[in-house]
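Student: sequence first, predicted model second:
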Amino acid sequence: MKTYIYLLTFSLVTFLGLNESLGQGNLIMINYAPTLPLGNTADFTSNFTGRGGNFEFYWMRSNQLGIGVEIGSVSFKDKIPDRTFSSGTVTITGTQFRGQASTPILVSAMYILTDKGKLKPYVSIGAGIMQNTQRIDLGIFVQQVSSRHFAFKPELGAIYQISDYVGIKLSGKYYQSVGNNTIDSQSMLGINLGFVMINFNN
C-alpha cells in the first residue's frame, strides 16, 4: 500500500506542476461509489455493496480533454450457508462468511463532450492495477488470498456545474481485471456520486 500512496502522491505533484505551466486547469473529484459485483466477483460474493469510494484528479489540457489518476476502494461481504471448506486434511461444511476488497489505481483520460452550459456529459477510460483480496471464514478456519492484476475501466457520466468552482457528478464505471493463477478475473459496476472541485486558468 505504501507503493500506491507514493505513486499517487508523485502523480499529483507532477500534474499540479505541469498544470501551472502547460494546462488549462484541473478537476478534483471525490466520489461515493456503491458497486454491483459481476462475473467471477459475483460468483464469490454476490451482494451489492455501499462500501465503495474513490478519488480522481484530472489535469485538463483544454476545457474538454484531461488526463489524470484514480485511486479507489470497494469492499464486498456475503454470507453463504451449506458450503464446504477444505484445509489440508480437514474438510468441514457450514456457513461461509466471504469478503472481497478491491483497490484500483488507474491512469485515466477524460473527454468532455461539450463544455457549453452547466451540464457537461463526458466519457473516460483508464488502465492500471487492481489489488484484490478474497477471504473466507468458516468457524475457526480462515482462507485468504491476495493478488495484483492489470485492470481497465470505461466510464460514462456527467458533471453539473453549480458554480465556477464547484460541481456534482453522476457516472457509471465498469472495472475489469485480468485473472492470474491466484485469483480469476474480476469485474464490477460502480455508480459514482461525486463532488467536483473545478479550477481553470481561463
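Tutor: Alright, I've got the coordinates. If you're wondering where the values come from, they're calculated on a predicted model, not measured in any experiment.
Student: alpha carbons only for contacts and neighbour counts from here, please
Tutor: OK.
Student: what kind of secondary structure is the most centrally placed residue in the chain in?
Tutor: In the chain, the residue lying closest to the centroid (C-alpha atoms, centre = their mean) is residue 72, at 4.3 Å. Secondary structure of residue 72, reduced to three states by DSSP: H, G, I helix; E, B strand; the rest coil: strand.
Student: repeat that for residue 12.
Tutor: helix.
Student: tell me which residues touch it, please.
Tutor: When contacts are counted by C-alpha atoms under 8 Å, 6 or more residues apart in numbering, residue 12 is found next to 57, 69.
Student: okay, it and residue 63: tell me how far apart.
Tutor: 19 Å (C-alpha to C-alpha, to the nearest Å).
Student: can you check residue 155 too?
Tutor: Distance, residue 155 to residue 63, by C-alpha to C-alpha: 19 Å.
Student: contact partners for the residue located most distally from the centre of the chain?
Tutor: Of all residues in the chain, residue 89 has its C-alpha farthest from the mean position, at 38.3 Å, by C-alpha atoms, centre = their mean. Residues counted as contacts of residue 89 (C-alpha under 8 Å, 6+ apart): none.
Student: residue 141 versus that one, what's the distance?
Tutor: Residue 89 is 13 Å from residue 141, by C-alpha to C-alpha.
Student: please compare the first structure with the one that follows:
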Amino acid sequence: MKSKYIWFFAMMVLSFSAMSQEKYSVNYSVGIPTGDTADFTESVSWRGVGFDYTHMLNQEWGVGISASLQTFYDDLGYVTTTEGKETVSANRYNYINSLPIYATGSYFINESADFTPFVSLGVGVMYNQKEQDLGLHVFEEEAWQFSLRPEVGFEYDVSYGLGLRAAARYNAAFKSGDLEGLSHFSIAVGVIWTN
C-alpha cells in the first residue's frame, strides 16, 4: 500500500518537473545610492552585475533566487580630517560593496506574448562593506543585513528560448549592528534564456 503512494508521489513530481519552465538571466546593473548610502557615496555606480533564476510554477507565477554585486565609489580629493587630537590630510576615497541575495516570488502578466511585464518581491540578506580610505588609513565596517527588494520589469522574447530583460529594483537594507541600512535603487538590463 505504501509503495502505491510513493509511486504516485514520484509520478506527480516527475510530471511537475517535466511541465515546468526554468528561466535564467545575467544582468548588468546601474546603481543609484539612496538614504545612508547616498550620504556616504553620492555618485551613481556603473559597476554592477547580477544573476537571476526563476522556476515557473505555472504560466503566471514563479519562484527563484537572485544575487548581484554593486560597487559604489567616490573620490573626495585631498581633505583634512580632525578627530580628537589627531589631524590627517590625505586623498579620501569612499567605497560601498553590496552583495544582495534573495529568494524571489514573481508574477508574470500575459506570459504567452513576446512582451511580458512582471512584478517581483525578493526577501533575503545583503552583505554590505563600507570602506573609507584616507591616505594610509583604512576604516572599514561590514555586516549582513536583512533586505527586501521590490522589482518591476519586462521580458521580451527575441527568439525561441532567448530574450532580453529589463527591471527597476529597490534594494532596501535594514540597520544591523553599528552599520546603518545601506540601500540603493538599481536598473538592470540583461539577457534571459529558458529551457
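Tutor: Looks like it came in fine. These numbers come from a predicted model, not from an experiment.
Student: what about residue 103 of structure 2, neighbour count?
Tutor: Residue 103 of structure 2 has 19 neighbours, counted by other C-alpha atoms under 10 Å.
Student: in structure 1, what residues pair with stretch 130-147 of structure 2?
Tutor: Alignment of stretch 130-147 of structure 2 against structure 1: residues 134-151, by TM-score structural alignment.
Student: strands along structure 1, start to end?
Tutor: 25-32, 35-38, 52-60, 65-87, 90-112, 119-138, 141-161, 166-177, 187-200 (DSSP state E).
Student: and those strands: which comes nearest residue 17 of structure 1?
Tutor: Of all these, it is strand 52-60 that lies closest to residue 17 of structure 1, at 9.9 Å by C-alpha to C-alpha.
Student: residues contacting that closest one, please?
Tutor: Here strand 52-60 of structure 1 makes contact (C-alpha under 8 Å, 6+ apart) with 12, 15-16, 19, 23-35, 66-75, 110, 192.
Student: before we move on, back to that, select, out of the strands of structure 1, the one closest to residue 44 of structure 1.
Tutor: strand 90-112 (7.5 Å).
Student: now do the buried residues in the closest one.
Tutor: 95-112 (16 or more other C-alpha atoms under 10 Å).
Student: before we move on, what about stretch 189-202 of structure 1?
Tutor: 189, 190, 191, 192, 193, 194, 195, 196, 197, 198, 199, 200.
Student: greatest separation within these: which pair is it?
Tutor: Spanning the widest gap among the buried residues of stretch 189-202 of structure 1 are 189 and 200, at 30.5 Å by C-alpha to C-alpha.
Student: which residues does residue 42 of structure 2 contact?
Tutor: Residue 42 of structure 2 neighbours (C-alpha under 8 Å, 6+ apart): 33, 74.
Student: counterpart of it over in structure 1?
Tutor: Counting by TM-score structural alignment, residue 42 of structure 2 corresponds to residue 46 in structure 1.
Student: how many neighbours does residue 54 of structure 1 have?
Tutor: With other C-alpha under 10 Å as criterion, residue 54 of structure 1 counts 19.
Student: no, scratch that, I was asking about residue 28 of structure 1
Tutor: 18.
Student: one more: residue 181 of structure 1?
Tutor: 7.
Student: how close does the counterpart of it in structure 2 sit to residue 101 of structure 2?
Tutor: Residue 181 of structure 1 maps onto residue 177 of structure 2 when the alignment is built from TM-score structural alignment. Distance from residue 177 of structure 2 to residue 101 of structure 2, counting by C-alpha to C-alpha: 19 Å.
Student: about what we covered before: tell me which residue of structure 2 lines up with the residue nearest to the centre of structure 1.
Tutor: Per TM-score structural alignment, residue 72 of structure 1 is aligned with residue 68.
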